[in-house]
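Undergrad: quick one: sequence plus predicted model below, questions after.
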Amino acid sequence: MKNRRSFLKTFSLSSAFLLSGEAFSTTAFLESRNKVKLRFLIASDAHFGQPKTDFEGMTSSFIKNAKEIHKKQKLDFCVINGDLIHDKPEFMPQAKANFDGLPTSYFVTKGNHDRISDQAWLDLWKMPVNHYEEKDEFGLIFGNTSNEKGEYLSPDLVWLKSQLEKAKALKIVFIFIHIPQMKWTPNAIENPAFFELLKGYPNIKAVFHGHEHDQDGIKTHNEIPYIFDSHIGGNWGTEYRGYRIVEVLKNGDILTYMMDPTNKILEATL
């Protein structure tokens, strides 16, 4: 019997490749950096407050590195894609005070360890757990995949469809959710309805996940990339604590690479 995931592709990105499989030159890749229309940083899983970890030091190091990136190549915004804290609500204001040190405006999503109520989230972050934003012609959708109990959930598909309809005229839409919605990894859930919904919107150019600290690659389904970004905190995962940069070029190409946390690795074009 065929593995039911045979239609999935997991990409090893140790070299720069187009997701279609076509290689492109390093020179062309570097030259394209001068034609960036939008650049953002995405990180996840700070786990601020986790016992027996240097959570303050790890968060401080991440913010320092983000500032260095911003000096060298201007960031338009940052995203912290879930698990800002580790279970205890009293750490959330302190985590926010740290992330307020980022060099740009930033957005946040709720992860399974962010165990505060939706109202408390809104009061503190001044954005709801389900949030839509437009940056010029780019649609940004931030969806909630957990609750105060820390359960793994589907995003609100009715709400998500309404936002996708709102962004239908845009050329590029990015979705940010913490919990992966297919069992690519042990800590994901199985949610076919999510993928069925997204299939009807060809302007979705990527879905970004946190949650899986040991994942820093890209998977694809129905031609949509599902992208992971390692972790900036916590006590498990990739050997490095890293984050991802995404660049949209003026010609419409989308480049991405990981920072490990100070060197560029795993470069790819979406």
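TA: Perfect, I can see it now.

Undergrad: from here on, contacts and neighbour counts on C-alpha atoms
TA: Will do.

Undergrad: now Ile69. Nearest residue, chain neighbours left out?
TA: Leu75 (7.7 Å; CA to CA, 6 or more residues apart in numbering).

Undergrad: how about the helices in this protein?
TA: Here the chain has its helices, by DSSP state H, at 26-32, 55-72, 92-99, 118-125, 157-166, 192-198.

Undergrad: and the second one, what does it pack onto?
TA: Packing contacts for helix 55-72, counted by 3 or more CA pairs under 8 Å, 6 or more residues apart in numbering; DSSP states H and E, involve helix 92-99.

Undergrad: buried set for the helix it packs on?
TA: Using 16 or more other CA atoms under 10 Å as the test for burial, helix 92-99 gives 92, 95-96, 99.

Undergrad: CSV for these, including distance to Ala23?
TA: Output for the buried residues of helix 92-99, formatted as CSV (distance: CA to CA, whole Å):
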residue, distance to Ala23
Met92, 44
Ala95, 41
Lys96, 41
Phe99, 37
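
Undergrad: of the residues you listed, closest to Thr10?
TA: Distance to Thr10 across those (CA to CA) is lowest for Phe99, with 31.6 Å.

Undergrad: who touches that closest one in this structure?
TA: Residues in contact with Phe99 (CA atoms under 8 Å, 6 or more residues apart in numbering) are Ile63.

Undergrad: now do it against Ala16, distance only.
TA: According to CA to CA, to the nearest Å, Phe99 stands 31 Å off from Ala16.

Undergrad: next: Phe194.
TA: Counting by CA to CA, the gap from Phe194 to Ala16 is 29 Å.

Undergrad: which of those two has more neighbours?
TA: Ala16 (22 against 17; other CA atoms under 10 Å).

Undergrad: in this structure the more buried one contacts Leu270, no?
TA: No - at 10.9 Å, Ala16 does not count as touching Leu270 under the criterion of CA atoms under 8 Å.

Undergrad: hey, where'd the strands end up in the stretch 151-270 of the chain?
TA: Remark: strands assigned in the stretch 151-270 of the chain by DSSP state E, counting those that start in this stretch are 172-176, 204-209, 218-221, 224-228, 243-249, 254-259, 264-269.

Undergrad: just the stretch 1-150 of the chain next, same as before
TA: 9-11, 17-18, 36-43, 77-81, 106-109, 131-135, 138-142.

Undergrad: this is the comparison structure:
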Amino acid sequence: MMNRREFFRGISAAIVIQAAGRIATAATRKDFQRKTVFRFAIGSDWHYGEPGTQYEQFYHDLEKAFRTYEKENPCSFFVLNGDVIHNDPAFMTPASTLFKQIHPRVFATRGNHDHVTAEAWQQAWGHPLNHDVVMGNNVILLGDTADIEGNYLSPDVAWFREKLEQHKKAANIFIVIHITPVKWTKHGIDAQEFQTLIKQYPNIRAVFNGHDHQEDSVKYLDEKIPFLWDGHVGGSWGVDYHGFRVVELKDDGSLLSFVMNPYQKQGELTFKRAKANK
């Protein structure tokens, strides 16, 4: 009998995260036809400057694919979820300058290959390493999960606790962090304090990870909080394509998500909101 993990790995259709404590289901035509009230895109792991790779061409390929998609499906912003560059801090300014051309509103998180200081990050991206963005009744929490030497870190629990409390009445919270904070993957970590914290907030709709280039799937924390990956937009390893993930909030409160590969949809699922813990 196929288990849940195998089932999700085999899906090549979208994700619907709906509002009633049910796990993701394969998206239907009806899910796609629902009105979208909020949409954004997310990619990760560009590795600008990695020797032996066409890192600038990777951006231009991504930009072309994203503009093709966004022409008929406007996005509120694009997030680059970590490993913007490949180790050398000198790459950060040219990388951020180029990537900001993809959309009028761009955010980024620091990954383990982004060996830059907090000050250099602020200068390059215009926002701090830990950063919250409010768009209507939706909140995006972008968290740092590495240090300047590339060591893997748990998300900053104190900062996340403060922001989750501050935004506990928001309809939807989306968390964006580079390092996987659950030991599901070879390069993930077991950030138990962070796991315990986020399980207390039922308005967290999804957590987005980068780092694990070979992952473009969804996994669940306590069968309630979906964690989603998007493969990679650059670098020399991982899934056999460069793509990005799209997330759509529908007018019934459900989320629809899929990966663009990079011109075709795959992994289309619908997510329902998890019930609060008793």
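TA: Now that the structure is in, tell me what you want to look at. What you see is a predicted model; the values in this text were computed from it and never measured.

Undergrad: and the TM-score between them?
TA: Here the superposed chains carry a TM-score of 0.93, computed using TM-score structural alignment, normalised by the length of the first structure; 263 aligned residues with a CA RMSD of 1.9 Å.

Undergrad: if we can go back for a sec, redo the helices of the first structure as TSV? Include distance to Pro186 of the first structure.
TA: As requested, those are exported to TSV (distance: least, CA to CA, whole Å):
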stretch	distance to Pro186 of the first structure
helix 26-32	34
helix 55-72	25
helix 92-99	27
helix 118-125	26
helix 157-166	23
helix 192-198	17
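
Undergrad: between those, which one is closest to Val79 of the first structure.
TA: Here helix 92-99 is closest among the helices of the first structure (CA to CA), at 10.2 Å.

Undergrad: and the gap between the residue nearest to the spatial centre of the second structure and Gly52 of the second structure?
TA: By CA atoms, centre = their mean, the second structure has its centre lying nearest to Phe208, at 3.2 Å. Going from Phe208 of the second structure to Gly52 of the second structure by CA to CA gives 28 Å.

Undergrad: what do you get for Glu63 of the second structure?
TA: From Glu63 of the second structure to Gly52 of the second structure the distance is 21 Å (CA to CA).

Undergrad: which one of those two has more residues nearby?
TA: Taking other CA under 10 Å, Glu63 of the second structure and Gly52 do not tie; Glu63 has more neighbours (16 against 8).

Undergrad: quick one: residues contacting that one.
TA: Ile102.

Undergrad: in the first structure, what residue corresponds to it?
TA: Under the alignment (TM-score structural alignment), Glu63 of the second structure maps onto Ile63 of the first structure.

Undergrad: counterpart of the residue nearest to the centre of the second structure in the first structure?
TA: That one, Phe208 of the second structure, aligns with Phe208 by TM-score structural alignment.

Undergrad: my read: its match touches Ile227, true?
TA: Yes - with contacts counted by CA under 8 Å, Phe208 of the first structure reaches Ile227, the gap being 4.8 Å.

Undergrad: residues near Pro104 of the second structure, how many?
TA: For Pro104 of the second structure, the neighbour count with other CA under 10 Å is 9.

Undergrad: who touches it in this structure?
TA: Phe77.

Undergrad: kindly recompute the last result at 10 Å.
TA: Pro104 of the second structure is in contact with 76-78, counting by CA atoms under 10 Å, 6 or more residues apart in numbering.

Undergrad: most surrounded residue in the residues you listed?
TA: Phe78 (24 neighbours).

Undergrad: which ones are touching that residue?
TA: Taking CA under 10 Å, 6+ apart, one finds 39-43, 66, 99-100, 102-108, 244-246 in contact with Phe78 of the second structure.

Undergrad: can you select the buried ones from those residues in ChimeraX?
TA: Buried members of the contacts of Phe78 of the second structure, defined by 16+ other CA under 10 Å, are picked up in ChimeraX with:
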select :39,40,41,42,43,66,99,102,103,106,107,108,244,245,246
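
Undergrad: does Thr28 of the second structure really touch Phe271, like I thought?
TA: No - counting by CA atoms under 10 Å, Thr28 of the second structure does not reach Phe271; the two are 12.0 Å apart.

Undergrad: of the two, which one has the most company?
TA: Between Thr28 of the second structure and Phe271, Phe271 has the larger neighbour count (other CA under 10 Å), namely 30 against 16.

Undergrad: isn't the more buried one up against Ser254?
TA: Yes - counting by CA under 10 Å, Phe271 of the second structure touches Ser254, with 6.0 Å between them.

Undergrad: so which of the strands of the stretch 1-150 of the first structure gets nearest Asn187 of the first structure?
TA: strand 77-81 (15.7 Å).

Undergrad: how big is the angle separating that closest one from strand 131-135?
TA: 160 degrees (axes from the mean of the first three to the mean of the last three CA atoms, to 10 degrees).

Undergrad: what's the average distance of strand 77-81 of the first structure to the second structure?
TA: Strand 77-81 of the first structure: mean distance to aligned residues in the second structure after superposition is 0.5 Å, counting by mean CA distance after the TM-score superposition for the first structure.

Undergrad: report the angle between that strand and strand 172-176.
TA: Going by the same axes, to 10 degrees, strand 77-81 of the first structure makes 40 degrees with strand 172-176.

Undergrad: quick one, strand 77-81 of the first structure and helix 55-72 angle?
TA: Using the same axes, to 10 degrees: strand 77-81 of the first structure against helix 55-72 is 150 degrees.

Undergrad: just tell me the aligned range of strand 77-81 of the first structure in the second structure.
TA: The aligned range for strand 77-81 of the first structure is 77-81, by TM-score structural alignment.

Undergrad: repeat that for stretch 99-110 of the first structure.
TA: Stretch 99-110 of the first structure covers residues 99-110 of the second structure once aligned (TM-score structural alignment).

Undergrad: how far does that stretch sit from the chain's center?
TA: 13 Å (CA atoms, centre = their mean, to the nearest Å).

Undergrad: what is the end-to-end distance of that stretch?
TA: 14 Å.

Undergrad: any chance of the strands of the stretch 1-150 of the first structure in a markdown table, plus distance to Glu239 of the first structure?
TA: A markdown table is the format used below for these (distance: least, CA to CA, whole Å):
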| stretch | distance to Glu239 of the first structure |
| --- | --- |
| strand 9-11 | 19 |
| strand 17-18 | 24 |
| strand 36-43 | 16 |
| strand 77-81 | 20 |
| strand 106-109 | 24 |
| strand 131-135 | 32 |
| strand 138-142 | 28 |
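
Undergrad: hmm, back to that, was I right about the match of Phe208 of the second structure contacting Gln215?
TA: No - shown here, Phe208 of the first structure and Gln215 do not form a contact pair, counting by CA under 10 Å, at 11.7 Å.

Undergrad: shared neighbours, these two?
TA: With CA under 10 Å, 6+ apart as the test, Phe208 of the first structure and Gln215 both reach 227-229.
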